[in-house]
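Chemist: here is a sequence together with a model predicted from it:
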Amino acid sequence: MAIKMNDEKILKFLEMIKPKIKKELLQANFQDREDLEQKLTLFIVKFLKENEFEEVDFFELLKQSSASEVAHRTPPGSFAQCESVASATNVLSVRKRSVSNKCFL
């Protein structure tokens, strides 16, 4: 069933994500933050008003998620490494030891 967002739901959603927006705006120049926050808020409101959304049951979403994870697992016997293992391997291979046996990069 498709749902249209009303003003009350939009305001509630904006209040929920406001801390995340503020956190991400710390990456922008101080002078631009207020303008970027207004533009982002306007974009979100416009997007929510123009689109319809599906009502999702949490447990149904969980079932779909676990089914897709099973489908995307690496087949047994393959040589693929997950990204975190590959990154850790790269970091460890770059480290060298000094004369005093302390690690440095």
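Modeler: Received, thanks.

Chemist: going forward, measure contacts between C-alpha atoms and count neighbours the same way
Modeler: OK.

Chemist: count the neighbours of the residue lying closest to Glu54 once chain neighbours are set aside for me.
Modeler: With sequence-adjacent residues excluded and distances taken as CA to CA, 6 or more residues apart in numbering, Glu54 is closest to Ala2, at 4.8 Å. When neighbours are counted by other CA atoms under 10 Å, Ala2 registers 9.

Chemist: likewise Ser68?
Modeler: Burial of Ser68 is recorded as 11 neighbouring residues (other CA under 10 Å).

Chemist: for it, give its distance to Leu61.
Modeler: Using CA to CA, to the nearest Å, we find Ser68 at a distance of 11 Å from Leu61.

Chemist: and here is the other one:
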Amino acid sequence: MEAIDRTTLWTVIILLGLGSFGLRFVFTGLIGDRALPPWLLRHLRYTAVAILPALVTPLVIWPAGTGGQFDAPRVIAALVTLSVGYFTKNVLAAIISGAASLYGFLYLLG
């Protein structure tokens, strides 16, 4: 495996840092003291709801722990979490039930 050149590494780190700063500065520095339009506030309300499934879905569909193979306990745990969250509207109950079902099915199904 070839090591990455230090200049390339630091260039990428600095550019990513500047990009991250720029995105945050737009909201806090440029428009931080102004009221945002209602349509934008309505869309920003769904950001967390969209990001969490985007982070979790690859771990369910292609789990690294199984080398990318289908894993029934993870799919069952995802379905339990989704069901509990949908019916109870309680994030904590969904997370706890999903974690319990994942560990339970990993124990039962190996």
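Modeler: Yep, it's here. Source: prediction; values computed, not measured.

Chemist: can you calculate the TM-score here?
Modeler: Comparison of the two superposed chains (TM-score structural alignment, normalised by the length of the first structure) gives a TM-score of 0.30, and 42 aligned residues with a CA RMSD of 2.8 Å.

Chemist: now the residue nearest to Glu54 of the first structure: how far from Met16 of the first structure?
Modeler: Between Ala2 of the first structure and Met16 of the first structure the distance is 22 Å, computed by CA to CA.

Chemist: same thing with Ala67 of the first structure?
Modeler: Plainly put, Ala67 of the first structure is 29 Å away from Met16 of the first structure if you go by CA to CA.

Chemist: ditto for Thr89 of the first structure
Modeler: As judged by CA to CA, Thr89 of the first structure and Met16 of the first structure stand 38 Å apart.

Chemist: same question, Leu25 of the first structure
Modeler: Applying CA to CA, one obtains 16 Å for the distance of Leu25 of the first structure from Met16 of the first structure.

Chemist: around the residue nearest to Thr41 of the first structure when sequence neighbours are not counted, count how many other residues there are.
Modeler: Nearest non-adjacent residue to Thr41 of the first structure, counting by CA to CA, 6+ apart: Leu14, 7.6 Å away. Leu14 of the first structure sits with 15 neighbouring residues when counted by other CA under 10 Å.

Chemist: and for the one 4 residues further on?
Modeler: Lys18 of the first structure sits with 14 neighbouring residues when counted by other CA under 10 Å.

Chemist: and if you look at Arg33 of the first structure?
Modeler: Under the neighbour criterion other CA under 10 Å, Arg33 of the first structure is assigned a count of 16.

Chemist: quick check, it in contact with Ile21.
Modeler: No. Checked against CA atoms under 8 Å, the pair Arg33 of the first structure and Ile21 is beyond contact range at 10.1 Å.

Chemist: how far off centre is the helix or strand hosting Ser97 of the second structure?
Modeler: Under the criterion DSSP states H and E, the helix or strand holding Ser97 of the second structure is helix 91-109. In terms of CA atoms, centre = their mean, to the nearest Å, the gap separating the centre of helix 91-109 of the second structure from the centre of its chain is 18 Å.

Chemist: just give me how far stretch 14-28 of the second structure sits from the chain centre.
Modeler: Between the centre of stretch 14-28 of the second structure and the centre of its chain there are 20 Å (CA atoms, centre = their mean).
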